[in-house]
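> Here's a sequence, model it:
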Amino acid sequence: MFFGSIPALVTPIRDDKVDEEAFRRFVDWQIDSGSAGLVPCGTTGEAATMSIEEHDRVVALCVEQSAGRVPVIAGCGSNHTTVALGHMQRAKAAGADAALVVLPYYNRPNQQGIIAHFTYLAEHCDLPIVVYNVPGRTVTDISVETLAEVAKLPTVVGIKDASGKLERVTGHRLAIGPDFCQLSGNDETSLAHMAMGGAGCISVTANIAPRLCADFQAACREGRWQDALALQDRLFPLHTALFSDASPGPVKYALCKLHPEFPQDIRLPMTWPSDASRKAVDAALAHAGLV
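Predicted structure coming up:
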């Protein structure tokens, strides 16, 4: 259902407001550069600092501007199940193709609570769900066995896995089946993820290098592993530099280096990256041949 390079879109902010025209241009650039889908209102998009109204507006803008050219997987997660449901219902009304639903954070539900959370969402909204597992941020982790139970829900179609546990790609295939859509949540390990049966990557680096990330994913899908390895080597310093300080600071800095007109604002408590981080990003952009 979903495949290839799918950027977790940054949100351009100017004077503490979403810059809608800059966002529309950014969506067009991503699609024109080969991105196979779009994720608005994820972690990289600063969704945690958005009001509900802003969140809904950014999803609607993304759907409107993409105009059916690529699927839109709208960030809809919350640690409050009914709030997540509201995001899903409004994303569906806006025309999104699926919801990216992160495991409930801070609350730290047990595995039965995770099942109950996704069951409630699936029973009350038929928008397809991509489970998002990122225990480094949520503290909560979904086991292979629990995901297999959740995947029995008819609208749960895939997972974005940022657990860092690559062995789970095979575990999921054996427990759920090869048709379950597995998307990497980590750019730096996406090559291994794809070799083990992944379908693509919900990517941070694709914000900066959409064409290179799209070419990398195409090489993996077509079994051109030497080409994929060469692109991995070219992109790897960028994958790591974009997390050399709190995200999305380094990503926004990199975008402003490539596109000086891109708004530089970041909402507190996030800040502009450190000098060391900016130097790492500068070196990585040069290594990738982007500057």
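> C-alpha from now on. contacts and neighbour counts both.
OK.
> Please give me every residue in contact with the closest residue to Glu149 other than its chain neighbours.
Distances taken as Cα to Cα, 6 or more residues apart in numbering place Ile115 nearest to Glu149, at 7.4 Å, with adjacent residues excluded. Residues in contact with Ile115 (Cα atoms under 8 Å, 6 or more residues apart in numbering) are Thr146, Glu149, Val150.
> Alongside the first, I'd like the structure of this one:
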Amino acid sequence: MQELKGSFVALVTPMKSNGEIDFPALKELVEWHIESGTHGLVSVGTTGESATLNFNDHVKVLEKTISYIDNKIVAIAGTGANSTDEAIELNKAAISIGYEFALSVTPYYNKPNQLGLEAHYKKIADSSVIKNILYNVPSRTACDLEPETVNKLIHHENIVGIKEAVDDPKRYKTLIKMAKNSSEPFYVLSGDDPTYF
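As a prediction, this is how the structure comes out:
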């Protein structure tokens, strides 16, 4: 498994004025990040229009992005969805394209409880061998994946990290402690600029 260390960027998905995806601009953006020393890229995360692209366009952007990356840096597929089944299908597409990692945001707007979140992520992780990174950004999703729930998921072989975007240093300490106690590598990634350091 590749290491998840360094600076990772959530890519935008460039669009033309007519709403079509601008693949030449996407290629240029990926190449710029590689040349600039970015360690990894997330394709079609929330910054990359995951909530607005249809399934086919989502997969096309994933395909193009990983081909542009060409194994030069870490590639992460944004596969989060409100629908557990859609997230599973996106994971399957991502692994067939060649992604090792998938980033899955908590379901937004629906406000699932902690048992619902645990079931959502467990079903996703059980459904394919792609390495899943949980993504908690309650300020945008109105849904908070609590550390206690993360601790129940941390030992699943297909869940390898969390991108945490809560401005709470104590929470990061808790997650890092849980990661250190895990028998397998579990990465705690900062998704909130003020808590990066």
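> Mind telling me what the residue nearest to Glu149 of the first structure corresponds to in the second structure?
Taking TM-score structural alignment, Ile115 of the first structure has Glu118 as its aligned residue in the second structure.
> following the host helix or strand of its match, which helix or strand comes up?
Glu118 of the second structure is part of helix 114-126 when elements are defined by DSSP states H and E. Remark: after helix 114-126 of the second structure, the chain's next helix or strand is strand 131-136, criterion DSSP H and E.
> And the helix or strand following that next one against the first structure, how far off on average?
Per DSSP H and E, strand 131-136 of the second structure leads on to helix 138-141 as the next helix or strand towards the C-terminus. Following superposition, helix 138-141 of the second structure is found to deviate from the first structure by 0.7 Å on average (mean Cα distance after the TM-score superposition for the first structure).
> and Ser51 of the first structure, how many neighbours?
10 (other Cα atoms under 10 Å).
> how near is it to Val58 of the first structure?
11 Å (Cα to Cα, to the nearest Å).
> try Glu20 of the first structure
Distance from Glu20 of the first structure to Val58 of the first structure, by Cα to Cα: 8 Å.
> quick one: which of the two has more around it?
Taking neighbours as other Cα under 10 Å, Glu20 of the first structure and Val58 compare with Val58 leading, 23 against 17.
> Check which helix or strand the more buried one maps to.
Here Val58 of the first structure is assigned to helix 52-66, by DSSP H and E.
> so that helix matches what in the second structure?
Helix 52-66 of the first structure maps onto residues 55-69 of the second structure, going by TM-score structural alignment.
> Let me see the contact set for Leu189 of the second structure.
In this structure, Leu189 of the second structure makes contact with Gly161, Ile162, Lys163, Glu164, judged by Cα under 8 Å, 6+ apart.
> Quick check: closest non-adjacent residue to Lys92 of the first structure.
Leu127 (6.2 Å).
> for Ser104 of the second structure, same thing?
Going by Cα to Cα, 6+ apart, Ser104 of the second structure has Gly80 as its nearest residue, at 3.8 Å.
> okay, now that neighbour: neighbour count?
Residue neighbour count, defined by other Cα under 10 Å, stands at 28 for Gly80 of the second structure.
> Kindly report the same for Lys131 of the second structure.
22.
> which residue lines up with it in the first structure?
Mapped onto the first structure by TM-score structural alignment, Lys131 of the second structure lines up with Pro128.
> Aligned against the first structure, show me the partner of His155 of the second structure.
Aligned partner of His155 of the second structure by TM-score structural alignment: Lys152.
> State the distance from its match to Ala276 of the first structure.
Applying Cα to Cα to Lys152 of the first structure and Ala276 of the first structure gives a distance of 46 Å.
> for the second structure, what spans make up the helices?
With helices called from DSSP state H, the second structure shows them at 23-36, 55-69, 84-97, 114-126, 138-141, 147-153, 169-180.
> Give me the residues contacting stretch 61-77 of the first structure.
Contacts for stretch 61-77 of the first structure (Cα under 8 Å, 6+ apart): 2, 20, 24, 27-28, 31, 35-42, 59, 84-85, 87-88, 91, 94-104.
> Now do Thr3 of the first structure against Lys252 of the first structure, distance only.
That one is not Thr; residue 3 of the first structure is Phe. Distance check for Phe3 of the first structure against Lys252 of the first structure: by Cα to Cα, it reads 25 Å.
> For these two, indicate the residue with more neighbours.
A count of neighbours by other Cα under 10 Å puts Lys252 above the other of Phe3 of the first structure and Lys252, at 26 against 20.
> so the host helix or strand of the more buried one aligns onto which residues of the second structure?
Assigned by DSSP H and E, Lys252 of the first structure belongs to helix 249-258. Helix 249-258 of the first structure corresponds to no residues in the second structure, going by TM-score structural alignment.
> other SSEs contacting that helix?
helix 275-287 (3 or more Cα pairs under 8 Å, 6 or more residues apart in numbering; DSSP states H and E).
> Apply 10 Å and report the result again.
Counting contacts by 3 or more Cα pairs under 10 Å, 6 or more residues apart in numbering; DSSP states H and E, helix 249-258 of the first structure is packed against helix 225-241, helix 275-287.
> Helix 275-287 and that one, what's the angle between them?
Put simply, helix 249-258 of the first structure runs at 50 degrees to helix 275-287, going by axes from the mean of the first three to the mean of the last three Cα atoms, to 10 degrees.
> Let's have the contacts of Leu189 of the second structure in CSV, adding distance to Thr195 of the second structure and neighbour count.
Shown next, in CSV, are these (distance: Cα to Cα, whole Å; neighbours: other Cα atoms under 10 Å):
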residue, distance to Thr195 of the second structure, neighbour count
Gly161, 17, 24
Ile162, 14, 25
Lys163, 12, 19
Glu164, 10, 23
